[in-house]
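[1] no letters, just coordinates:
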């Protein structure tokens, strides 16, 4: 087995010629462009994309320049052309088969979510370690045993996995996924995964994000508290 290595959340994209920050924002632009196209817009400006995504106009222009798109002065960007460029850059010109490990409340909700398919990802299997859950229907899929994980990954050409297990099980699951050939993992478990070189991990920790918001809320309250103390 390859040695484990600690990886920062998010894969380095320097080998693909795009900075990590740019890669993270491209899906936002693609969503905004898709909405503009549905409204009948054929062109758009960097200011429009900035307003739709919450990204500064300067960053929009810089990000798109990495794709070779600079727009036309006085006209802006061709919506269809830019959509195609971004889709190609982030691998949305093909569907990616995904296995979801963990059929708890979060995993079940994700498995039933219909929005993945329209954005290039398709959950083809939901697996769980609880024998009592096997065969239970989740959306259009039946929960399968984690004992079948390697077979599922091989036979269904899976290269991306979602880990939605309890924290104590996540590393063992990641090891199984990597051993079966998965090279990209979206980790929803509240632990940092250690994976070999060449395996990309994205960490999504909702509780941590809420704690960050709580920090900002607390800071917003300080002026009022200080004013009350000074009275």
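    Perfect, I can see it now. Source: prediction; values computed, not measured.
[2] from here on, just use CA atoms for contacts and neighbour counts.
    OK.
[3] separation between residue 93 and residue 118?
    Residue 93 is 11 Å from residue 118, where distance means CA to CA, to the nearest Å.
[4] over to residue 124?
    Residue 124 is 14 Å from residue 118, by CA to CA.
[5] which of the two has more neighbours?
    Set side by side, residue 124 and residue 118 show unequal neighbour counts under other CA atoms under 10 Å, the larger going to residue 124 at 19 against 10.
[6] quick one: secondary structure of that one?
    Secondary structure, DSSP: H, G, I helix; E, B strand; the rest coil: residue 124 is strand.
[7] isn't residue 67 up against residue 85?
    Yes. If you go by CA atoms under 8 Å, residue 67 and residue 85 touch, sitting 7.2 Å apart.
[8] more neighbours: which of the two?
    In this view residue 67 and residue 85 are compared by other CA under 10 Å, and residue 85 has more residues nearby, 18 against 14.
[9] helix, strand or coil: sort out that one for me.
    Residue 85 falls in the helix class when you classify it by three-state DSSP.
[10] show me the residues around it that make contact.
    Residues in contact with residue 85, defined by CA atoms under 8 Å, 6 or more residues apart in numbering, are residue 67.
[11] mind running it again at 10 Å?
    Residues near residue 85 by CA atoms under 10 Å, 6 or more residues apart in numbering: 30, 64, 67, 68, 69, 79, 92, 93.
[12] adding another structure so you can compare the two:
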């Protein structure tokens, strides 16, 4: 077995595919830690999550942690480093923009706090929602975003509006001071340079799944 050594690199040069895979590793080593397992190798991780062992070793080379030859990585340390590197233990305040069914569900998803995301307010155009709360999270009119954002200390805007409003509310959020947009709509929003955009379209994943199902059923 190759030495499970690592070399530290800057987060600024972290490849995006690697960043997508690191939470998979974290989920697995967290299970190992809960089960009382002390060490794990990249080969063992590879077998469990179906990722090539050499790719795992390369991904983990971006973390400032070293494994032991023929023993592997110390599970508790690896879990801690992954959590720290991914920022899951650092609180990030966010606001929901569009408190429909999806926005409502995200507010009620207490599991997001385990990954450092604190939803502190929701904003919507519906008058009947103004002044209400969901799980203790206050809901305001979207017109109040610019005025309330500084006190909320939120840098992330979660966009869950109808597709035709996506760009409009994104522009409004950036103007109010939002620095990152987590976009759940199928519309590919744009923003000025320096604004982080993460598109998470469940509809795109549905399209892939339906296509693969159809291909698998072809006779």
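    Sure, I can see it. Remember, predicted model here, so these are calculated numbers, not experimental data.
[13] please state their TM-score.
    Comparison of the two superposed chains (TM-score structural alignment, normalised by the length of structure 2) gives a TM-score of 0.89, and 210 aligned residues with a CA RMSD of 1.7 Å.
[14] residue ranges for the helices of structure 2, please.
    For structure 2, the helices identified by DSSP state H occupy 16-34, 42-49, 53-60, 75-86, 101-108, 145-152, 166-176, 202-216, in order along the chain.
[15] do you know which of these lies nearest residue 159 of structure 2?
    Comparison of the helices of structure 2 against residue 159 of structure 2 by CA to CA identifies helix 166-176 as nearest, at 7.0 Å.
[16] what about the counterpart of residue 36 of structure 2 in structure 1, neighbour count?
    Matched to structure 1 by TM-score structural alignment, residue 36 of structure 2 sits across from residue 40. Look at residue 40 of structure 1: counted by other CA under 10 Å, it has 10 neighbours.
[17] and for residue 94 of structure 2?
    Applying other CA under 10 Å, I find that residue 94 of structure 2 has 24 neighbouring residues.
[18] and residue 24 of structure 1, how far from residue 200 of structure 1?
    From residue 24 of structure 1 over to residue 200 of structure 1 the distance is 14 Å, taken as CA to CA.
[19] the two: which is more packed in?
    Set side by side, residue 24 of structure 1 and residue 200 give different neighbour counts by other CA under 10 Å, the larger being at residue 200 (19 against 12).
[20] show me what contacts the residue nearest the centre of structure 2?
    The C-alpha lying nearest the average C-alpha coordinate of structure 2 belongs to residue 115 (CA atoms, centre = their mean; 7.7 Å). For residue 115 of structure 2, the contacting residues are 23, 83, 86, 87, 88, 89, 90, 91, 92, by CA under 10 Å, 6+ apart.
[21] top of the residues you listed by neighbour count?
    The member of these surrounded by the most neighbours (other CA under 10 Å) is residue 83, with 20 neighbours in all.
[22] what does that residue correspond to in structure 1?
    So, by TM-score structural alignment, residue 83 of structure 2 is matched to residue 87.
[23] I figured that match hits residue 27, correct?
    Yes. Here residue 87 of structure 1 lies in contact with residue 27, judged by CA atoms under 10 Å, at a distance of 8.4 Å.
[24] just to revisit the earlier point, for the match of residue 83 of structure 2, give its distance to residue 220 of structure 1.
    39 Å.
[25] relative to residue 139 of structure 2, which of the contacts of residue 115 of structure 2 is nearest.
    The shortest separation between residue 139 of structure 2 and any of the contacts of residue 115 of structure 2 is 18.5 Å, and it belongs to residue 92 (by CA to CA).
[26] before we move on, the earlier item: what's the residue nearest to the centre of structure 2 aligned with over in structure 1?
    Applying TM-score structural alignment, one finds that residue 115 of structure 2 aligns to residue 119 in structure 1.
[27] return the distance of that match relative to residue 127 of structure 1.
    Remark: distance between residue 119 of structure 1 and residue 127 of structure 1 (CA to CA) = 22 Å.
[28] same check on residue 97 of structure 1?
    Distance, residue 97 of structure 1 to residue 127 of structure 1, using CA to CA: 14 Å.
[29] any idea what residue 164 of structure 2 aligns with in structure 1?
    Using TM-score structural alignment, residue 164 of structure 2 pairs with residue 168 in structure 1.
[30] OK, contacts around its match?
    189, 190, 191.
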